[in-house]
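In: the sequence and its predicted three-dimensional model are supplied below.
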Amino acid sequence: MKEYIIDLFGDITNWGYSRNYIKYYLDQAGKNPVRLRVTSFGGNVNEAIAISKLLEEHGDVTVEFIGFNASAVTWMAFGAKRIVAYEDTLWLAHKSSVAVSFYGAFNADSIEEKIKELQNKKQMAEALDLIIAKKYADYTGKTIEEIFGLMGESKWLTAHEAKDWGFVNEVLPGKMNKNSSAATNLFEAMGLPPVPEVKTDNTKEDTLVNRIVDGIKGIFKNEDTNHDKIINTVMNKEFLSVNKVLNIEGFEVADNKVTLTVEQMKIINTALTNAGQEIDQADNKYNGLLAKIDGLSDVVKNAADEDAKIEAIRDIVNKIPASVVNDNNGGNGNRTFNDVAVDPINRFDEE
């Protein structure tokens, strides 16, 4: 079967790279094997736990680490069938962080309250650390003490070091196809000397890393090289949503980097905050409406999903006659929604 590719290139959040994002693409993949390509500094712990479970349930997912990977994504990958990393990957495990924000002047009583709050925060962080450390230990066979020591160092591991610890199953060499001109084109675009061809022998492996290092060394051997040649500034207009938020045409990209001002960061932060609030408001409104609908009847409440609830309501409404003259109980003949909507299974008084 053809391998299905999913990319997770960024932080794990509630609305971006979330459990729903991963579930959607896993559903699209069906029973096909999946390769989840990841480069991420981590993110939301709860979302990462859910994603790990989704990978486990699929049963045939390979996580492929690219570039820098840290925090939640490192153990999120444990739900996969196999974990691989390229040789130039860096991998980081660290102790968890919780938000702490105190500002102002406090009297003795207020300070005591803040101390208690900090103690609660500390206990929360310790609980998270224990959960995460156990995940690392269960997967690698290392002791909790060894894992805590590594997390306390907050040390970036190379791909080979991550494999030695047992976090990665295989390290992928950066071997290049000599018939491909992609790397050469990239170096030319950056103003660098062409990537040299390295002959494979018993002393030096023909890998991407070795060839790039040799290419960079060539810069310093060339007396005619100047900085203006290395730095290539272009205008990038592809980030349409960000451009719209900042009311700009595009970003100047120099050396594959974009520089933002503090004011621009404030604008982006405000936009993200407002978007998050709108999402929360929409969720609250939806949940409130759903609660009101469920309150109509047990039949509606117990329906499997929204479509089933609508069908249940439609069935109940169809049972309500416009008017009924003198029923068997001697009533006035007017039946309401609640009369019809009661779950007959729970109407023991009519048995």
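Out: Great, that's in hand. Residues are numbered from 1 along each chain as shown.
In: from here on, just use CA atoms for contacts and neighbour counts.
Out: Will do.
In: what is the burial count for the residue nearest to Pro173 when sequence neighbours are not counted?
Out: Excluding its sequence neighbours, the residue lying closest to Pro173 (Cα to Cα, 6 or more residues apart in numbering) is Glu87, at 5.5 Å. For Glu87, the tally of surrounding residues (other Cα atoms under 10 Å) stands at 21.
In: list the contacts for Glu87?
Out: Going by Cα atoms under 8 Å, 6 or more residues apart in numbering, Glu87 touches Thr158, Ala159, His160, Val171, Leu172, Pro173, Gly174.
In: go with 10 Å
Out: 65-67, 158-160, 170-175, 207-209 (Cα atoms under 10 Å, 6 or more residues apart in numbering).
In: name the SS class of Ile5, please.
Out: strand (DSSP: H, G, I helix; E, B strand; the rest coil).
In: now Ser97
Out: coil.
In: make a ChimeraX selection of the buried ones in the contacts of Glu87.
Out: Here is the ChimeraX selection string for the buried members of the contacts of Glu87, based on 16 or more other Cα atoms under 10 Å:
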select :65,66,158,159,160,170,171,172,208,209
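In: please name the residues that touch Arg37.
Out: When contacts are counted by Cα under 10 Å, 6+ apart, Arg37 touches Ile5, Ile6, Asp7, Leu8, Phe9, Thr62, Val63, Glu64, Phe65, Ile66, Val84, Ala85.
In: run a quick neighbour tally on the nearest residue to the second one once chain neighbours are set aside.
Out: Sequence neighbours aside, Leu36 is the residue nearest to Ile6 in space, at 4.8 Å (criterion: Cα to Cα, 6+ apart). Burial of Leu36 is recorded as 22 neighbouring residues (other Cα under 10 Å).
In: second one coming, line it up with the first:
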Amino acid sequence: MKIEIKGPIISDGEQWIYDWFEIPATSPSSVAKQMKKASNNEQLEIHINSGGGSVFSGSEIYTMLKDYKGDVIVKIVGVAASAASVIAMSGKKIMMSPTGQIMIHNASTSGRGDHNEHQHTATLLKTIDESIANSYRLRTGMSQEELLGLMEQETWLSPQKALNYKFIDEIMFDNEKILNSMSAIQLKNDGTLPQEVIDKVRNELKKMPNVINGMSLEPVPEVKNNEKEQEDKIKLLKAKIKLRIL
């Protein structure tokens, strides 16, 4: 069964206004209404193209989909930004169009009042950011600090970056894995390689006889230093090519 998440993510009380003007929008009640049509916990296919909106409505929709007894497949067909990116994390399997985007950022609001009111609002927003990051953390396995750092920067994720960070499971239509290439490997915020890349390199090098950390353990005669050094470089180069981290 297909369910579309389109337009802004809004509260239940606003849905009738958007419906009246025939403007696409998504509220928790509109999603719940569609879910009730599903029979025998049939698979749900969620198509998302939304710039986000209400974080609390997004949280409610995310929770409903996560709590669903059947399989939930998410397809990001356009953009899944802000609250819509949280909804996207509900999928048992998440797929993304090769032309799609995911955007994550800090929660925001408008307000009025004295400095105490604004300080209270700032504290509340930080708490909301932590809650939002929980949905990303459960999906990606990244640390809270890494995710809050990406949110702080208002990070836009291409399909390759989303795949690398494990926000998605696959890029749609890329059966030959053309897009899942060397460019998919990205450095972390501090400029270091992801731990999984380092682990993959180590595992591949362990498969090579007499090689640890890219260097040969065999005795190297002085007269053949250059030759052995070149051989080690070739082995390491092959490992890099195989792991697609060049």
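Out: Sure thing, it's come through. These numbers come from a predicted model, not from an experiment.
In: what is the aligned counterpart of the residue nearest to Pro173 of the first structure in the second structure?
Out: Matched by TM-score structural alignment, Glu87 of the first structure corresponds to Pro98 in the second structure.
In: so that match versus Met172 of the second structure, what's the distance?
Out: Computed as Cα to Cα, to the nearest Å, the Pro98 of the second structure to Met172 of the second structure distance reads 6 Å.
In: do Ser108 of the second structure as well
Out: Distance, Ser108 of the second structure to Met172 of the second structure, by Cα to Cα: 32 Å.
In: Leu179 of the second structure now?
Out: 10 Å.
In: so where do the helices sit in the second structure?
Out: Using DSSP state H, the helices found in the second structure span residues 15-20, 28-35, 55-67, 83-88, 115-140, 144-152, 159-164, 195-206, 225-243.
In: which positions within the last one qualify as buried?
Out: Okay, so that is helix 225-243 of the second structure. Applying 16+ other Cα under 10 Å to helix 225-243 of the second structure flags Lys228, Asp232, Lys235, Leu236, Ala239, Lys240, Leu243 as buried.
In: which residues in the first structure does it match up with?
Out: Going by TM-score structural alignment: helix 225-243 of the second structure matches no residues.
In: show me what the lengthiest strand in the second structure is packed up against.
Out: Of all segments of type strand in the second structure, defined using DSSP state E, the longest is strand 72-81. Taking 3 or more Cα pairs under 10 Å, 6 or more residues apart in numbering; DSSP states H and E as contact, the helices and strands that strand 72-81 of the second structure lies on are strand 2-6, strand 44-50, helix 55-67, helix 83-88, strand 93-96, strand 101-104, strand 155-157, strand 170-171.
In: from the chain's centre, how far out does the third one sit?
Out: In this view, helix 55-67 of the second structure has its centroid 17 Å away from the chain centroid, taken as Cα atoms, centre = their mean, to the nearest Å.
In: which positions in it come out as buried?
Out: Result for helix 55-67 of the second structure [16+ other Cα under 10 Å]: buried residues Val55, Phe56, Ser57, Gly58, Ser59, Glu60, Ile61, Tyr62, Thr63, Met64, Leu65, Lys66.
In: tell me how far the last one lies from Glu170 of the second structure.
Out: To Glu170 of the second structure, Lys66 of the second structure is 19 Å away according to Cα to Cα.
In: with the third one instead?
Out: Going from Ser57 of the second structure to Glu170 of the second structure by Cα to Cα gives 27 Å.
In: how about the fourth one?
Out: Counting by Cα to Cα, the gap from Gly58 of the second structure to Glu170 of the second structure is 23 Å.
In: SS state for the residue nearest to Ala312 of the first structure when sequence neighbours are not counted?
Out: Excluding the flanking residues, the one nearest Ala312 of the first structure by Cα to Cα, 6+ apart is Val300, at 5.7 Å. What three-state DSSP gives for Val300 of the first structure is helix.
In: residues touching Val300 of the first structure, list them.
Out: 293-294, 306, 308-313, 316, 341-343.
In: inside strands: which ones of the residues you listed?
Out: Going by DSSP E, the strands hold none of the contacts of Val300 of the first structure.
In: tell me the one of those residues nearest Asn120 of the first structure?
Out: Nearest to Asn120 of the first structure out of these is Asp294 (Cα to Cα; 36.8 Å).
In: tally of neighbours for the closest one?
Out: Neighbours of Asp294 of the first structure (other Cα under 10 Å): 16.
In: my guess is it meets Lys309, correct?
Out: Yes - using Cα atoms under 10 Å, Asp294 of the first structure is in contact with Lys309, at 8.3 Å.
In: how about the contacts made by the most centrally placed residue in the second structure?
Out: Centroid-nearest residue in the second structure: Phe167, 2.0 Å away (criterion: Cα atoms, centre = their mean). When contacts are counted by Cα under 10 Å, 6+ apart, Phe167 of the second structure is found next to 85, 88-89, 94-96, 102, 136-142, 157, 159, 161.
In: list buried residues within those residues.
Out: In the contacts of Phe167 of the second structure, burial by neighbour count holds for 85, 88-89, 94-96, 102, 136-137, 139-140, 142, 157, 159, 161, counting by 16+ other Cα under 10 Å.
In: how far away is Gln160 of the second structure from Gly52 of the second structure?
Out: Taking Cα to Cα, one finds Gln160 of the second structure at 21 Å from Gly52 of the second structure.
In: do Ile17 of the second structure as well
Out: Distance from Ile17 of the second structure to Gly52 of the second structure, by Cα to Cα: 18 Å.
In: higher neighbour count, these two?
Out: Using other Cα under 10 Å as the criterion, Ile17 of the second structure and Gly52 rank with Gly52 on top: 27 against 11.
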